[in-house]
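Chemist: here's my sequence, what's the structure:
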Amino acid sequence: MRVSTVNLFSLSKFIKHHHFIALRSVSALAQLKPLSSDSDSDSGAQNTTKVVETLNRLKKKPIDALSYFYNLIKAGFLHDVCTYAAIVRILCHFRLNKELDLIFLQIIRKQNNVEFEVIDLLEALYNDGSDSFVRVSNAMVKAYVVLGMFDQVVEILFLTERHGFVFPISSYNFFMNQLVHCGKVDTVLAVYQQLGSLGLSSNVYTYVIVLKALFKKGCLQEAFEVYSEMDKAEVTPNEFAYSTFIEGLCMNGELDSGHQLLRAWAATKIPLGAFAYTVVIRGFCNDNRLEEAEGILLFMETQGVAPDVRVYSALISGYCKFGNISKALALHSEMVSKDIKTDCVVVNLILKCFCQLGRVSEAVHRLKELEEIGIVDNISYNVVVDALCKLGRVDEAMVLFSEMKDNQIVLDVVNYTTVIYGYCLQGKLCDALILLKEMKEKGHEPDLVTYKILAVGFARCDFEQEAIDLLNDMKKQGLEPYFARDNMIIEGLCLGGKVKEAEAFFHSLQDKCLENYSAMFNGYCHADCSEKAFQLFMRIFKPGFSASKGSIFKLLNSLCINGDNAKAKMLFDRMQTLNLEPSKIMYSKLIGTFCQAGEMGMARSVFDILISRGNTPNLMTYTMMINGYRKVNCLQKAFELFNDMKRQGITPDVVTYRILFNIHSKINLNSSSSS
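Modeler: Model (predicted):
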């Protein structure tokens, strides 16, 4: 069904126009050079003929043919274009794509003494039929992409006409799609510009890929123009084209426009699949517009589009993100009742939400239930094990860890590191090292996180030398630059309460870098040395300062608790320049601190920033502000805030009404005194 672009372009008026970014050619397109082609000698032609004949006899037994091919290599036989072409034909016929990919990787890497070029093999296979040639060309493109040799693909694709043939448009589509996945969007656009010079006509898949690239680059206006080109070329958009356009708008901050377009297209009976609805639902969920997201679910069902696991996963993720586990569970039950099979992604969202809400025992119970029906993976276990370890319930975590082994769940470095972290938290370093040894025996090498956890654990327990030895071992493996090892020692000593030792080690470092200062700041925050942390932060803050977000929030919270309101406000202002967004809880704490101190100007400033970030203050935050204004006798502002709260649909509770009654009493008392 063709769709007029009039409505689409009227919609584009609502989107901020971006400056047109000219499509730039890549180097391989700017300087097209013919590939060299080696001429093989005639020596060994008889052996080659016999090998080809044998492979042809084995063409109905691809595994035997492949085994014969590789056994010849082991025996010292040098395959040429003819023998490679014979085995490639067999692999293509039986669609053995992995084996085909490996063949092309060998040719490109010049393994097994390959003495010809890819282009020679392509010439030999060109007349075998379009389906086989497409399969071969895709394998060639994939091999080059895997090796990161993008310019070489461009060179081959745009020079093969000199060898008597041109690749089909599907091969260019395959290459451009691979480029999009690798983030090479400029190359995609450059290739697209050159297709016309080869006499190739773009099809719907070409346009979809180009739209993806433009949206990934943030070029909305150019995306509208490409859609117009598709319309002029009378190429009928398919479900993927429509979904790509809606997704592109949503991912570029135009969620409402994407929603508007979804409903407009649905009204004209354009074929939209579940994915188009999913991207809008996910956008609403990310913006905490959960009721609107559920409205899309109901709307898609009225349009005859059945929701799938991705739709429900987006909704469940949204409710879990904002801590509404009961709603998430209700949606999960609804999904199962519709015979939509749940998966590990959905399950892990629910388990993580339980843990974040502190309901770890319920997470353990649900994990056991899900394990019985086989809907868990190593990530599911790790979510719960991590939560137990952080609560100091390492023995319970080890029970689950053992169950993973009993249930034949494949463990990875993350699973081992999580339990090692639990042991280190409890100071059980011997147990941690035993687990480290087991991890290595199972073939899992420790990563940076594992080493850091162990180093911090050693430093906290007075094993400074052991920590240094461990980090030296890490250095031998080439895992991290030297300054990072120093930072681990600094933070580890502070975690162990050895702030003076950490300071001494820090001052002993020559040519300190910004990361070292960041580590000292993090260490001060861990050790609750808020004054030193504040002074260091304010003194050395500048772009590149990589203090952890958690440490900065911890310092902000500490300053609030200690009543250092002016410093808390200075730190909060500095956080704005860092684009560090506090949680709603942190906003609430900061507002509460300022209200308690009677600093209503500061409190209102933070309150307004909270709203400007698209957040709606909750009942507690509104109540604190109203009470704060009552204390400083700004009664009119208190009432204005109360009315604003009601407009937001927030129902006052008994505490709010008690404060308002107090305000009324004060107004009446003042009126009586004045009369």
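
Chemist: going forward, measure contacts between C-alpha atoms and count neighbours the same way
Modeler: Will do.

Chemist: residue 158: how many residues sit nearby?
Modeler: 22 (other Cα atoms under 10 Å).

Chemist: run this one through as well so I can compare:
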Amino acid sequence: MTSLRPLPSVIDFNQLFTAISKLKRLQPHSTLISLLRNLELSGIRPNMHSIGILANSYCHLGRVDFGLSLLAKRLKLGYPFDRDCVIFNTLINGFIHCDKLPQALQLLDQMVKLGFQPDIITYGAIFKGLCRIGDNASALHLLRKMQSGTCEPDLVIYSTIIDSLCKDRLLKEALDLFTAMKSEGIIPDVVTYNSLIRGLYNSGSKVEAKNMLAQMLECNIAPDVITFNMLVDMFCKDGNVDEAQAILDYMIERGEIPNVITYSALLDGYCLRGQMEDAEKLLDLMAQNGFEPNIVSFNTIINGYCKARNIDRALNSFQCILQKGVTPNVVTYNTLIDGLCKANRLSLARQMFKDMQGHGITPNVVTYASLLDSLCKNALLDEAVTLLEEMENNGVKPTVVIYGILMDSLCEAGKLEVAAKFFLDLVLKRQEPDVKIYTIMIKGLCKKGLMDEAIQVLRKMEEDSCSPDDRTYNTIIRGYILKNDLSNASYYCDLMVSKGFKGDNDTF
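Modeler: Coordinates of the predicted model:
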């Protein structure tokens, strides 16, 4: 266009740039900035619309500071604001997009001081920012302030706040706002209902969630793909996979196209139920409908086979991933390593652990926990200790649970001193031992007949505000019984009962 003579007007270029800006999948913002610069170099003076497009592009790239500098440029070019708050809205939106709510609020204050009145777009951006950080109290306060002003809240603003309240499980407040919204004559849409249905279901109010869905349908509000995805997910989590499949069928019948979220939810449902044949068929259906299974889908299948104790099929699925050129991730390897460990195929689990690192995937605390547990169960304690040391050397912090697994096995094997060393490590690293860890140490001492030391650990436990439980007391009582010290056994038995605990079968 810049080679045409005479040159097209700035309006023509703006129409082109506006069209380019809508191609969001191509992330055109850097290109637009370059084009607008070249336009100015070609001698075409930018107008207010051009400056707005440029500001929007800078904001999308996270450079709101460059966008702010355009306010001065606009004035320099002789374009007064004239109560036009479009560029302010663009910049406020930019701050919200970059998670800089304080700066957005500061600009809003400056805008008001300059005599501009925030419009529905300004308020919408601020509500979005407040709800994004979960500041529901401020959002509700601003809503009340808005209701008393000249710019009334619209459906989008109400829906944004309702969604935020639902995500924070503030269902009463969400439902109250929903009622207030309707009393103001604002008709809820499918987005509003989706938030409430999801919020009610996630809070355990399943009946109320279904009632809300029924209310939506009675109001002739058609469910969208998000609604259907929620329903499929809800039915699958409740174990009603057949109903979830019926929802998928109905969805397709209505002309709604399922997306990867729909298929993933149903796939997860089949795998949780161990219906692996149906899960495999669904994978094929996904591919037929243009949704090539991704690593999340394959991880779900592998996990399903591992849960069904069919480790060979899980390994076959892993090979399928590699053949398709899909890159396994840490979840893939963790699932397989855990499955192999549970199937007592430790040598293959070790090989998978090496393979994982060979492919540049760093093991995490879940990886180490699975291997460590299996090594302990196979009484390979020296290797387990070495693995824990390797874990720490690689910068992966062992959890209290991992310490517990190793310490328990060491105590069972009579290696009390090594277990005590790890107990001391735990304390020195300021990882507070829990009741299970203390009880493991007490059990190890009792097993060796070191009852005085066991009681010292019990006292330290109480000093550290970690209350003993029934297992702790039963362990001490059994220790005294093994030493034929029935007097102390009786004392701790009475103490246990006074604290509301009961003796177990092994104790009595």
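
Chemist: just the helices from the stretch 251-400 of structure 2, written as ranges.
Modeler: 260-272, 276-288, 295-307, 311-323, 330-342, 346-358, 365-377, 381-393, 400-412 (DSSP state H, counting those that start in this stretch).

Chemist: turn those helices into CSV, including mean neighbour count and distance to residue 170 of structure 2.
Modeler: Converted to CSV, the helices of the stretch 251-400 of structure 2 look like this (neighbours: other Cα atoms under 10 Å; distance: least, Cα to Cα, whole Å):
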stretch, mean neighbour count, distance to residue 170 of structure 2
helix 260-272, 23, 25
helix 276-288, 16, 36
helix 295-307, 23, 31
helix 311-323, 16, 41
helix 330-342, 23, 33
helix 346-358, 15, 43
helix 365-377, 21, 33
helix 381-393, 16, 41
helix 400-412, 21, 33
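
Chemist: how about CSV for the ones you listed, with distance to residue 189 of structure 2 added?
Modeler: Converted to CSV, these look like this (distance: least, Cα to Cα, whole Å):
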stretch, distance to residue 189 of structure 2
helix 260-272, 21
helix 276-288, 30
helix 295-307, 31
helix 311-323, 41
helix 330-342, 38
helix 346-358, 48
helix 365-377, 42
helix 381-393, 52
helix 400-412, 47
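
Chemist: quick one, which of those gets closest to residue 504 of structure 2.
Modeler: Nearest of these to residue 504 of structure 2, taken as Cα to Cα: helix 400-412 at 19.6 Å.

Chemist: what residues of the host helix or strand of residue 131 of structure 2 count as buried?
Modeler: Assigned by DSSP states H and E, residue 131 of structure 2 falls within helix 120-132. Buried residues in helix 120-132 of structure 2, counted by 16 or more other Cα atoms under 10 Å: 120-132.

Chemist: at which residues are the helices of the stretch 401-550 of structure 1 located?
Modeler: Along the stretch 401-550 of structure 1, counting by DSSP H, counting those that start in this stretch, helices occupy 413-425, 429-441, 448-460, 464-476, 482-495, 499-508, 514-526, 530-540, 549-561.

Chemist: residue 353 of structure 1 is nearest to which of the ones you listed?
Modeler: Nearest to residue 353 of structure 1, of the helices of the stretch 401-550 of structure 1 and by Cα to Cα, is helix 413-425 at 18.2 Å.
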